[in-house]
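Trainee: below is the sequence, then the predicted model.
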Amino acid sequence: MRSRSLRLSLLALVGLFACTATAAPQTVPDTLDQRLLACATCHARVDARGNPVNDSFYPRLGGKPAGYLYHQLLNFRDGRRQYPLMTYLVDHLPDDYLREIAKHFAALPPTVLPAQPPGLPAAALERGRQLVHEGDAARRIPACIACHGARLTGVQPNIPGLLGLPRDYVNAQFGGWRNKVRRAHAPDCMADITARMSLDEVAAVSGWLAAQPMPQDARPAESIARPLPLACGSDPEAR
């Protein structure tokens, strides 16, 4: 009886292997959508399997200006921005492919995210609002809206929006400029602005921005009054 059961088990295994060997291999479409699914692990509300992605740090990419996305991919590849994971992903990609990736995400609809609780005293939030809308002329700190648009949703083709970004992400970018691990082509206007701001002011700006609701139409503006308050190497069209 025992040997008969063993033979039946072996036959079952042989049949299983035979079915596996003859089954058609699963084909994966070679499309840009498929290739960029990995980006959803960090930059989407849900990943490729439909699982929620943490909104506390990574920015969403859909609808951002294509020029901005392209230049950031170049910055990661060429060492002006330092984040090892991103550098690893784009290190060997040519310019044309990076431009194609940027256009792909720019063509997607923007993700409208809920505002975050401010977590700051009223005085700090007011200081953040002042810097965003009025700047500080005495210290040559321009208002954020002077470059990022009156609605703070960015400007085509190279200026990103500021609403809907996680507060921790905004703080980290200010820290990157301050510590020179995030740079742009000279003149690096954001590095200059950051150097003129205190840490309390950085926290005030990031806290105020994160607490603002996004408009339902969060697409970037098509244009903005020029020249910009400061020359910016990150906006080549302005040079």
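Mentor: In hand now; what should we look at? Residues are numbered from 1 along each chain as shown.

Trainee: CA only for contacts and neighbour counts going forward, please
Mentor: Fine.

Trainee: can you give me the strands for the chain?
Mentor: Counting by DSSP state E, one finds strands in the chain at the ranges 154-155, 159-160.

Trainee: the residue nearest to V132 when sequence neighbours are not counted: what's it in contact with?
Mentor: Spatial nearest neighbour of V132, chain neighbours left out: C144 (4.6 Å); criterion: Cα to Cα, 6 or more residues apart in numbering. Counting by Cα atoms under 8 Å, 6 or more residues apart in numbering, C144 makes contact with 131-135, 152.

Trainee: structure two is appended below for comparative analysis:
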Amino acid sequence: MRSRCLRLPAAALLGLAALGVQAAPQAVPDTLAQRLLACTSCHARVDARGNPVNDSYFPRIAGKPAGYLYNQLLNFREGRRQYPLMTYLVDHLPDDYLREIAGHFASQHPPAPRPAPVDATARLLARGRQLVFDGDAARKLPACVACHGQRLTGVEPAIPGLLGLPRDYVNAQFGAWRNGVRRAHAPDCMAQVTSRLSLEDVAAVSGWLAAQPAPADARPAAAIARPLPLACGSAPERP
């Protein structure tokens, strides 16, 4: 019987297919890229036509410094950041595998999305630009560029870029730091910054950042002037 089946003509095989007899499923390659495809269902990516997507909430992770991505995976696993789905995904993953995941996404550099329209007054946007480039010395607020780089694309190995992030996401992260839901390695410099920002300042910074186009090459800078204006446990000074 087996030999006869192997010799079925093409017309017979087509007939079997029409009756719902399906061929064996194609094997899925067991690669890191294949395993991590699920991540792109939430995090901003390119669509089927290759156009960049700017999600209304979830951040793009492609191209972020590997050290930053690794730190965030650790933070989710160890409870310093609170998002049940992320905690569930990384809860039992070892450090080495988290480093692989971070390196995989850090090596990707898709085109940046176009900025989404921002509903904000000119005065609010001007305040946001001031805080980003100059800070506010009277309130001991350093400029964002002093840590995140003059182009705001982040700094290797562990400081993230700020351009291309959805406004709602930026607002949510400031809220999480303010409420203690998001934390980082001590000293937590972003918690200090957030404590000195008014709610209007948060809206100004998030609005201005969301309105800015990312540069064509949004790779993080290789280095930045040290020491940083605030001690940061996630980006410690080199000895």
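Mentor: Ah, there it is. Computed from a predicted structure; not experimentally measured.

Trainee: one step back: let's see if you can find the most crowded of the contacts of C144 of structure 1.
Mentor: L152 (26 neighbours; other Cα atoms under 10 Å).

Trainee: residues contacting it?
Mentor: 144-145, 161-163.

Trainee: coming back round to it: reformat the strands of structure 1 as TSV; add distance to L209 of structure 1 and mean neighbour count.
Mentor: Converted to TSV, the strands of structure 1 look like this (distance: least, Cα to Cα, whole Å; neighbours: other Cα atoms under 10 Å):
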stretch	distance to L209 of structure 1	mean neighbour count
strand 154-155	13	25
strand 159-160	13	22
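
Trainee: including distance to S3 of structure 1, could these go into JSON lines?
Mentor: Output for the strands of structure 1, formatted as JSON lines (distance: least, Cα to Cα, whole Å):
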{"stretch": "strand 154-155", "distance to S3 of structure 1": "74"}
{"stretch": "strand 159-160", "distance to S3 of structure 1": "72"}
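
Trainee: A123 of structure 1: neighbour count?
Mentor: 10.

Trainee: repeat that for G103 of structure 2.
Mentor: Count around G103 of structure 2 with other Cα under 10 Å applied: 19.

Trainee: wait, W177 of structure 1 touches C189, no?
Mentor: No: contact between W177 of structure 1 and C189 fails when scored by Cα atoms under 8 Å: they sit 10.0 Å apart.

Trainee: just give me the neighbour total for the residue nearest to A225 of structure 2 when sequence neighbours are not counted.
Mentor: Closest residue to A225 of structure 2 apart from its sequence neighbours, by Cα to Cα, 6+ apart: A146 at 8.0 Å. When neighbours are counted by other Cα under 10 Å, A146 of structure 2 registers 20.

Trainee: so how far is S234 of structure 2 from A146 of structure 2?
Mentor: Computed as Cα to Cα, to the nearest Å, the A146 of structure 2 to S234 of structure 2 distance reads 15 Å.

Trainee: could you do E156 of structure 2 as well?
Mentor: 12 Å.

Trainee: more neighbours: these two, which one.
Mentor: E156 (22 against 19).

Trainee: could I get the contacting residues of L228 of structure 1?
Mentor: L228 of structure 1 neighbours (Cα under 8 Å, 6+ apart): 146-147, 238.

Trainee: pretty sure V202 of structure 2 contacts Q173?
Mentor: No: with contacts counted by Cα under 8 Å, V202 of structure 2 stays clear of Q173, the gap being 10.1 Å.

Trainee: of these two, who's got more company?
Mentor: V202 (19 against 16).

Trainee: if you drop the residues flanking it in sequence, what lies closest to that one?
Mentor: V202 of structure 2's closest residue in space is N171 (Cα to Cα, 6+ apart), at 6.7 Å.

Trainee: the one you found maps to what in structure 1?
Mentor: Applying TM-score structural alignment, one finds that N171 of structure 2 aligns to N171 in structure 1.

Trainee: over to W208 of structure 2?
Mentor: In structure 1, W208 of structure 2 lands on W208 (TM-score structural alignment).

Trainee: separation between that match and A124 of structure 1?
Mentor: For W208 of structure 1 relative to A124 of structure 1 (Cα to Cα), the value is 8 Å.

Trainee: those two - which one has more neighbours?
Mentor: More crowded of W208 of structure 1 and A124, by other Cα under 10 Å: W208, with 28 against 19.

Trainee: how near is that one to H133 of structure 1?
Mentor: Distance from W208 of structure 1 to H133 of structure 1, by Cα to Cα: 11 Å.

Trainee: what of V112 of structure 1?
Mentor: 22 Å.

Trainee: center of structure 2 - which residue?
Mentor: For structure 2, I61 is the residue whose C-alpha lies nearest the centre (Cα atoms, centre = their mean; 2.8 Å).

Trainee: quick check, R127 of structure 2 in contact with S206.
Mentor: No: counting by Cα under 8 Å, S206 is not a contact partner of R127 of structure 2; they are 10.7 Å apart.

Trainee: quick one: which of those two has more around it?
Mentor: Each of R127 of structure 2 and S206 has its neighbours counted (other Cα under 10 Å); S206 has more, 27 against 18.

Trainee: which residue packs closest to the more buried one, ignoring adjacent ones?
Mentor: R167 (5.4 Å).

Trainee: list the contacts for that neighbour?
Mentor: 56-57, 206-207, 209-210.

Trainee: which one among the residues you listed gets closest to Q72 of structure 2?
Mentor: Y57 (16.9 Å; Cα to Cα).

Trainee: can you tell me how far the closest one sits from N171 of structure 2?
Mentor: Taking Cα to Cα, one finds Y57 of structure 2 at 10 Å from N171 of structure 2.
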